[in-house]
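In: please find the sequence and the predicted model below.
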Amino acid sequence: MLEKLFNLKGKTVIVTGGSRGIGETMVKALSEVGANVVVASRNIERCKDVVSSIEENGGNALAIELDVGSEESAKEMVQQTLDHFGSIDVLVNNAGISPFMSAIEKTKPSGFDKIMNINLRGALLCAQAVSEHMISKKSGKIINISSSSAAVPVKGIGVYAVSKTALIQLTKTLAFEWGKYNINVNSIAPGFMDAGVADLVQDLDGFFDDILHRTPLGRTGKATELIGTLLLLTSDASSYITGQTIFIDGGAGNC
């Protein structure tokens, strides 16, 4: 029974922003448990490198160039996936940016728009793009990658935190509206991990000291520590879980 609950063999999973950081960790883990994986991001060459690595280990993968801020690009990603694998079972909205550090009073509208376009609007566009297929087959799972900064403000990344907070509300809204189609929508909120952290954050004096001070486990996380929750939410084991956000942050966001 347990093997069936967590079995992803033959399932097709799209991971946006899957060519680096925690996205790369996720697609490789999903492939290891038998899923067909789609690696989608702006950097098609990096996507191809990840796909090659997966195929060398016996997995099935497809690289797709994606601009999550473009409705047309999101729809093309879905069509290419259906043409190649025939179905889509899971969408992981992982693509996101935090391109600058800024106090809120100094944040320019253009910077706000850039972050919202990728982190929030991009997730909505990709969810909408897969919705027709999932609604028609009356099944599907969508996982949005939020952040523990959605729960606890972090100095210098206020707009990023706002976008990730809004993503949690989008998760609840999609879960509420699409539950009647047997589509589960949940989110994962990682803390600061050993992969995918922007250089501008890593280079900021005292930034991680403040994070670790408020983290009960006293350390940053490992990208691989997301995998258990990812497998839960992508598999049949989470068939009665929807509208939820699971924080994987060493307790920083909830203690």
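Out: Yes, it's here. Residues are numbered from 1 along each chain as shown.
In: please count neighbours and contacts with C-alpha atoms only from this point.
Out: OK.
In: just the helices in the stretch 151-255 of the chain please.
Out: 158-178, 199-202, 207-213, 227-234 (DSSP state H, counting those that start in this stretch).
In: possible to save the ones you listed as CSV with mean neighbour count?
Out: CSV is the format used below for the helices of the stretch 151-255 of the chain (neighbours: other C-alpha atoms under 10 Å):
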stretch, mean neighbour count
helix 158-178, 20
helix 199-202, 12
helix 207-213, 14
helix 227-234, 18
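In: of the ones you listed, which is nearest Q128?
Out: helix 158-178 (9.7 Å; C-alpha to C-alpha).
In: what's the local residue count around E56?
Out: Around E56 there are 10 other residues, counting by other C-alpha atoms under 10 Å.
In: got it, and the one 4 residues further on?
Out: Other residues lying near N60 total 20 when counted by other C-alpha under 10 Å.
In: surely it touches S31?
Out: Yes - counting by C-alpha atoms under 8 Å, N60 touches S31, with 7.1 Å between them.
In: structure two is appended below for comparative analysis:
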Amino acid sequence: MSSIQPLFDLSNKVAIITGSSKGIGKSIAKGLAEHGASVIISSRSQEAVDEVAEEFKKEGLEATGIACHIGKADQRENLVQKTIEQYGGVDILVNNAAINPIYGPLEDAEEGVFDKIMDVNVKAPWMLSNLALPSMQKRGGGSIINIASVEALHPGAGLGLYSTSKAALLMLTKNQAKEWGKYGVRANVVCPGLIKTKFSAALWQNEQLLQKIEKTLPSARMGMPDEMAGIACLLASDAGAYMTGGVYNADGGYMIAG
């Protein structure tokens, strides 16, 4: 039996990770870079992405910062084009950037908020994947990893539109996997539970709410951003070569909690 370890090697692979100047995106970018990938750090602020890229370079990792507001078509095109110009192509796309500008009942949300959430959380990953596809086809395949949420699988409180957008991302992923398998392109989705990031601060900064959530979890604690990197490295690499169209929870047991 041959060794499993080399299958995790991402040397000569190029990965774009959206929303990677902090939180889950940054941890995933670090994991991919540590496995040998050249990573594109991307978020809306050039200053923020340059800072992370420099931090990675100091550790001997290959990283470049390219700012991109994924809700804007010209910036999405620029992100993929610049990546190809610099590194020759795209092998891995992690659609991690997302927004949740509202917390409250469905009927209180304005139409504009719905459009904004769908634009960033569903349309942008679709469009970015489409932009990366020709390069992946040329390179004989690739891996798309869409970051959703357990909210896509189980309705929470006050996150109705966010949940709806993430559920749509699940079905987008399955269709990508089904249609693009013939090109050697795999697509999978990761559903994190409550992770300690700025994005979820409203939940974990409320001590009572956090205790209530943690009491129900089999893991009895919230997750950390670094705990999302392992599954991404598996799905990005040849170690996960037979994994496509899958939905993977990394939620401390949230989905089986009573």
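Out: Alright, I've got the coordinates. Values in this document were obtained by computation on a predicted structure and should not be read as measured data.
In: before we move on, the earlier item: closest to K4 of the first structure out of the helices of the stretch 151-255 of the first structure?
Out: Closest among the helices of the stretch 151-255 of the first structure, once you apply C-alpha to C-alpha, is helix 227-234, at 12.0 Å.
In: going along the chain, name the strands of the second structure.
Out: Using DSSP state E, the strands assigned to the second structure run over residues 14-18, 38-42, 63-65, 92-95, 142-147, 185-192, 247-250.
In: quick one, which of those is nearest to H154 of the second structure?
Out: Of those, nearest to H154 of the second structure by C-alpha to C-alpha is strand 185-192, at 10.8 Å.
In: what is the equivalent residue in the second structure for R219 of the first structure?
Out: By TM-score structural alignment, R219 of the first structure lines up with R221 in the second structure.
In: which ones are touching its match?
Out: Going by C-alpha atoms under 8 Å, 6 or more residues apart in numbering, R221 of the second structure touches E214, K215, G252.
In: overlap between these and the first structure?
Out: Here is what carries over to the first structure from the contacts of R221 of the second structure, by both residues aligned by TM-score structural alignment, their matches' C-alpha atoms under 8 Å: E214, G252.
In: looking at the contacts of R221 of the second structure, spot the one nearest E47 of the second structure.
Out: When the contacts of R221 of the second structure are compared against E47 of the second structure (criterion: C-alpha to C-alpha), the nearest one is G252, at 33.6 Å.
In: please work out which of the strands of the second structure is packed deepest.
Out: Burial of the strands of the second structure is given as mean neighbour count (mean count of other C-alpha atoms under 10 Å); strand 38-42 ranks first at a mean of 30.
In: and that one with strand 14-18, angle?
Out: 20 degrees (axes from the mean of the first three to the mean of the last three C-alpha atoms, to 10 degrees).
In: what stretch of the first structure does strand 38-42 of the second structure fall on?
Out: Strand 38-42 of the second structure maps onto residues 36-40 of the first structure, going by TM-score structural alignment.
In: mean deviation of that stretch from the second structure?
Out: After superposition onto the second structure, the average distance of stretch 36-40 of the first structure to its aligned residues comes to 0.5 Å, using mean C-alpha distance after the TM-score superposition for the first structure.
In: now K108 of the first structure: how far from L120 of the first structure?
Out: 18 Å (C-alpha to C-alpha, to the nearest Å).
In: what about the two, which has more around it?
Out: Taking other C-alpha under 10 Å, K108 of the first structure and L120 do not tie; L120 has more neighbours (26 against 10).
In: quick one: map the more buried one onto the second structure.
Out: With TM-score structural alignment as the criterion, L120 of the first structure matches V122.
In: got a list of what that match touches?
Out: Per C-alpha under 8 Å, 6+ apart, neighbours of V122 of the second structure: S165, K166, A168, L169.
In: go again using 6 Å as the cut-off
Out: The contact partners of V122 of the second structure, by C-alpha atoms under 6 Å, 6 or more residues apart in numbering, come to L169.
In: now do it against A97 of the second structure, distance only.
Out: Distance, V122 of the second structure to A97 of the second structure, by C-alpha to C-alpha: 10 Å.
In: what number of residues lie near the corresponding residue of the first structure for G60 of the second structure?
Out: Aligning on TM-score structural alignment places G60 of the second structure opposite G58 in the first structure. The number of residues packed near G58 of the first structure is 12, by other C-alpha under 10 Å.
In: do the one 10 residues further on as well
Out: A count of nearby residues for V68 of the first structure, using other C-alpha under 10 Å, gives 29.
In: and the one 3 residues further on, by the same measure?
Out: Neighbouring residues of E71 of the first structure were enumerated by other C-alpha under 10 Å; the total is 17.
In: quick check: closest non-adjacent residue to it.
Out: L125 (5.8 Å; C-alpha to C-alpha, 6 or more residues apart in numbering).
In: reformat the contacts of R221 of the second structure as JSON lines; add distance to G158 of the second structure.
Out: Formatted as JSON lines, these follow (distance: C-alpha to C-alpha, whole Å):
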{"residue": "E214", "distance to G158 of the second structure": "19"}
{"residue": "K215", "distance to G158 of the second structure": "20"}
{"residue": "G252", "distance to G158 of the second structure": "21"}
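In: cool, thanks, signing off.
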